[in-house]
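Asker: Predicted model, plus sequence, below.
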Amino acid sequence: MEELKPSPPNSSPLTPLGFLDRAATVYGDCASIIYNTTSYTWAQTHRRCLQLASSLASLGIRPGHVVSVLSPNIPPMYELHFAVPMSGAVLNTINTRLDAHTVSVILRHSGSKLVFVDSLSYPVLRDAIQLNSSKSSPPIVVLITDTHADAASDSSPAVDHTYESLIEMGDPEFKHDLGSKGVVHCHRGLFIVTVDSLIDWAVPKQPVYLWTLPMFHANGWSFPWGMAAVGGTNVCLRKVDVATIYDEINKHHVTHMCGAPVVLNMLANAPNREPLARPVHILTAGSPPPAAVLSRTESVGFKVGHGYGLTETAGLVVSCAWKREWNKFSLNERARLKARQGVRTIGMTEIDVVDPGSGASVARDGSSLGEIVLRGGCIMLGYLNDPVGTAKCMDSKRGWFYTGDVGVMHPDGYLEIKDRSKDVIISGGENLSSVEVESVLYSHPLVNEAAVVARPDEFWGETPCAFVSLKAESGRVTEKEIIEYCKEKLPRYMVPKSVVFKDELPKTSTGKVQKFMLREIAKSMGSQKVSRL
């Protein structure tokens, strides 16, 4: 029998799970989670996660199995970001706004062995499992009850276990494996992007972090693990509500939070709000933020950071690194500079904007469009059970990940997104950035939200169609007035040829405008008959 040799000391795997072990030692008696009247310390959170991981193992969950979660930002959702990978399983967080059919597809595709479900989402899960009943074995169902939520619509759900019962039956001395891999992201990649994000955002020790960003969205941009690394306090919210956000900021002296630009817009436009008593750092990403929104948000006391990332990068890997000399500029000019996505973070190897056909870098002139490509240690391993989809976006020769986002590179090396490739409007042969038009619309004093999509045009092929909502306290404005406003600030070919007013634009749970819905509306409006400006 061959003698077993100990592993060298430099071969230990990198994993964000070690952040929780350390937090229990360093910050054991400090607050880890606050949710209404519920609170835990880091020692308690560490113990609860170990017990939960132990129970998962006792239920037959093995390394490589998929465990799904359907829950808002409440304490169990945070704990599961540690407990599930501690058991060796793959954590699959599901958007709580999806319907039963979509959830059934996700469960079937992932092969989920167990599902944690919040009581208010149980009816959706129940229907999803019924849709799959003839195609696969049902997963184990664990119910998350919440005394702070409204009563569940199903008074007697058919579940196998409750969340707290699993914690009670688990072993607090459970020994977890630090090296198991997830299918899409490995522990090493998550470790890299977590540490990278903390450094880039300059997060201090023991911040107070408010969870406005859904944890199911790209695992909360890595900050569930990041808050453990720095011993932060996680203030949980079941729903994103402007009044509640301001109340929680003041009550718990919140220092940091994340959110899509739509959240910034909500905060900046909240009626009858006094400026913040103390600055709050807010990191935004998800879609290009209009400079006008950044300016208004900072004017009420938020310190805005801006970055770029995707689910495939597990967090933000490009950030608008701020230069001291920019502080001398006007608020509007600072906001314009901050609206750019920026440069690679230190954890990324390389970023570029390339011609999709040749693969050559585009000119660094701030106007030449190309596809954004990335290389680095936190890029996904691949799409789950989808080798074809993985091969389409991965360049095996150079190691590039093709994002599908269209951008430009400025002379100073800063990247700026211009659009998703599917959102670029081609009018009369000209590539037109919907983001650029939206930025102008957001600068209008009466506009609350704006989105621009293509509308068929008999002469130009397609032209910009603007969808806008107005501020609640604003006066009225006409389609003609909006178009004339844009004519003053944009080249003629970029000016919207039609404007549709709506009370609110359709958005995803993470705050992104659902442009596919707007494209369908614009398409149903028919072709523009006369639009030669």
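Answerer: Everything's here; your move.
Asker: Could you use CA atoms for every contact and neighbour count after this?
Answerer: OK.
Asker: So which residues of the stretch 51-200 of the chain form strands?
Answerer: For the stretch 51-200 of the chain, the strands defined by DSSP state E, counting those that start in this stretch cover 66-70, 90-93, 114-118, 140-144, 161-162.
Asker: Comparison target below:
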Amino acid sequence: MTTIYDRDLDKTPANYEPLSPLSFLRRTAEVFPHRLAVVHGDWRYDYATLYMRCRRLASALARRGIRRGDTVAIIAANTPAQLEAHFGVPATGAVLNAINTRLDAAAIAFILDHGEAKVLMVDREFAPVAEAALAQAKNKPYVIDIDDAAVTAGERIGAIEYEDFLKLGDFEYPWQGPLDEWDAISLGYTSGTTGNPKGVVTHHRGAYLNAMGNAVTWNLPKHPVYLWTLPMFHCDGWCFPWTITMLAGVHVCLRRVDPAAIFDSFVHLGVTHFCGAPTVLNMLINAPAEVKARLKPGVKCMTAGAAPPAAVLAAMDDMGFDVTHVYGLTEVYGPAVVCDWHDEWDALPLPEKAAMKARQGVRYHVEEDVTVLDPQTLQPVPADGETMGEIMFRGNVVMKGYLKNPKATQEAFAGGWFHSGDLAVLHPGGYMQIKDRSKDIIISGGENISTLEVEGVLYMHPDILEAAVVARPDAHWGETPCAFVTLKNGAALAADQSGSDAIIAFCRERLAKFKCPKTVVFGDIPKTSTGKIQKFELREKAKALP
């Protein structure tokens, strides 16, 4: 029905603009042009320079023929080029595909083909794997080298170096937002439970909202000094390239996680905030005493990935860190659930406080709804802390869908909810806590590992009859792959340490190192009466291993 509020009150350029995080950089460059924006080793530059460099990148890409809906891929560490790509690429209307630097050549080749990348920017450190991927890929993108001064290894494999490419662009290139806030801004690949990863497509509206959600949820101040321990390729750095820029904060780039460098940054660079998987927290906890002595109390940390053990959170708290626990997936732009802290919980004994902080929590302000539902009926489970259901999301901070995969998209959105595949309980007060992963994904160091992909490689071994892979708890990585293997009769391999070493070596020739089993257990694999492998039983066995 038409009402008086529907007549002569139209959208116009004066009262409507599609939401996009690109607007954050333009505003910050105009309001705080001389505020420090980027620190990378001895290199420092302000927001006026960051804006100019991003405009040059957008202009150079446009002159190269990049247009709305094209894909621009990047394989890089946490460097200025990676940060600039998060603004310069979507400013052309193109879609940024930040590729996990830990992937092997076959996986990267698949991504380049599936995403139809027209340009690939490659950090020199990752040139060997990129070159091998390009040799396998049918798609042949234009390659730009990122010759970072902090890298001494690796050869240039591209047609031009990044800084030279920027010189081809116009620093006054008109900054453009999307035609529609539903336009794609990013393409990120997640392994799921299949060998080939799925391409998660996110949009400008969701990126804008979750960038703001980070600021509100974490109570971020103006001008934070943010250390890039979290890879920018991981869910677009959880949207923090846009969040920190919105707040005119300092992006402190860090190529690799090094506890000494992290603690130094607290003292010498005044770092106030950083993000990381539980494995990063564990590295800080176990750093040498002389390194930890450099800690400035009160540094704020956001952690996600595999649920951090309560003991890790307690140790971080004891060291003086202020830890916020979040949960999310690539499909929801990174973190979308937070363990929103109650002041009265501060009075709890440390073990109880750590146990509360280990809960995944409640939805971000910018997400419409997140809850635990019965996956069959889509009805809420009772908030008793015992009944398991599946975590499901609904709202603006949910992906558009999976690229070129309508079946997977429809399944993921069945019943009007995004099905996370994570099983959890609901505590009184509405706080969720993950108990299992229905998709058998292993989260190691914050990265997803498909058990089916690892099992597929194990079955390629001539001496292996049956194989099953599950997560084994690990104090450093959170989880690592544990392979249960049944050998064929007459196998050349022995069911001992030498056989285990041989199987791990076999996997390392065919998989990225982080995906390979860290443990191999020989013997019969338990099955149901219908022949289905009982992974729950295997997980219990893996937990009980010495």
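Answerer: That came through, no problem. This one's a predicted model, so the numbers in the text were calculated from it and none came from an experiment.
Asker: Superposing both, give me the TM-score.
Answerer: Remark: TM-score between the superposed chains equals 0.79 [TM-score structural alignment, normalised by the length of structure 1]; 453 aligned residues with a CA RMSD of 3.0 Å.
Asker: picking that back up, let me have the strands of the stretch 51-200 of structure 1 in TSV, extended by mean neighbour count and distance to residue 282 of structure 1.
Answerer: Below are the strands of the stretch 51-200 of structure 1 laid out as TSV (neighbours: other CA atoms under 10 Å; distance: least, CA to CA, whole Å):
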stretch	mean neighbour count	distance to residue 282 of structure 1
strand 66-70	25	26
strand 90-93	24	23
strand 114-118	25	28
strand 140-144	21	29
strand 161-162	14	35
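Asker: center of structure 2 - which residue?
Answerer: residue 234 (2.7 Å; CA atoms, centre = their mean).
Asker: Look up how far residue 200 of structure 2 lies from it.
Answerer: From residue 234 of structure 2 across to residue 200 of structure 2, the span is 12 Å (CA to CA, to the nearest Å).
Asker: what's the neighbour count on the residue nearest to residue 383 of structure 1 when sequence neighbours are not counted?
Answerer: Distances taken as CA to CA, 6 or more residues apart in numbering place residue 390 nearest to residue 383 of structure 1, at 5.5 Å, with adjacent residues excluded. As a burial measure, residue 390 of structure 1 scores 16 neighbours (other CA atoms under 10 Å).
Asker: just residue 37 of structure 1 next, same as before
Answerer: Neighbour count for residue 37 of structure 1, taken as other CA under 10 Å: 6.
Asker: Likewise for the one 3 residues further on?
Answerer: Here the neighbour count serves as a burial measure; for residue 40 of structure 1 (other CA under 10 Å) it reads 20.
Asker: that older thread, residue in structure 2 paired with the residue nearest to residue 383 of structure 1?
Answerer: Alignment note (TM-score structural alignment): residue 390 of structure 1 maps to residue 409 of structure 2.
Asker: Contacts for stretch 87-105 of structure 1, please.
Answerer: Applying CA atoms under 8 Å, 6 or more residues apart in numbering, the contact partners of stretch 87-105 of structure 1 are 53-54, 56-57, 61-72, 80-81, 84-85, 121, 124-125, 127-129, 131-132, 176-177, 180-183, 215-217, 219, 509.
Asker: do the same with stretch 201-214 of structure 2
Answerer: Contacts of stretch 201-214 of structure 2 (CA under 8 Å, 6+ apart): 18-21, 178, 181-188, 220, 239-240, 242-243, 331, 333, 336, 364-366, 396-403.
Asker: next one: stretch 257-276 of structure 2
Answerer: For stretch 257-276 of structure 2, the surrounding residues in contact (CA under 8 Å, 6+ apart) are 224-230, 280, 283-284, 287, 291-292, 294-296, 298-304, 446.
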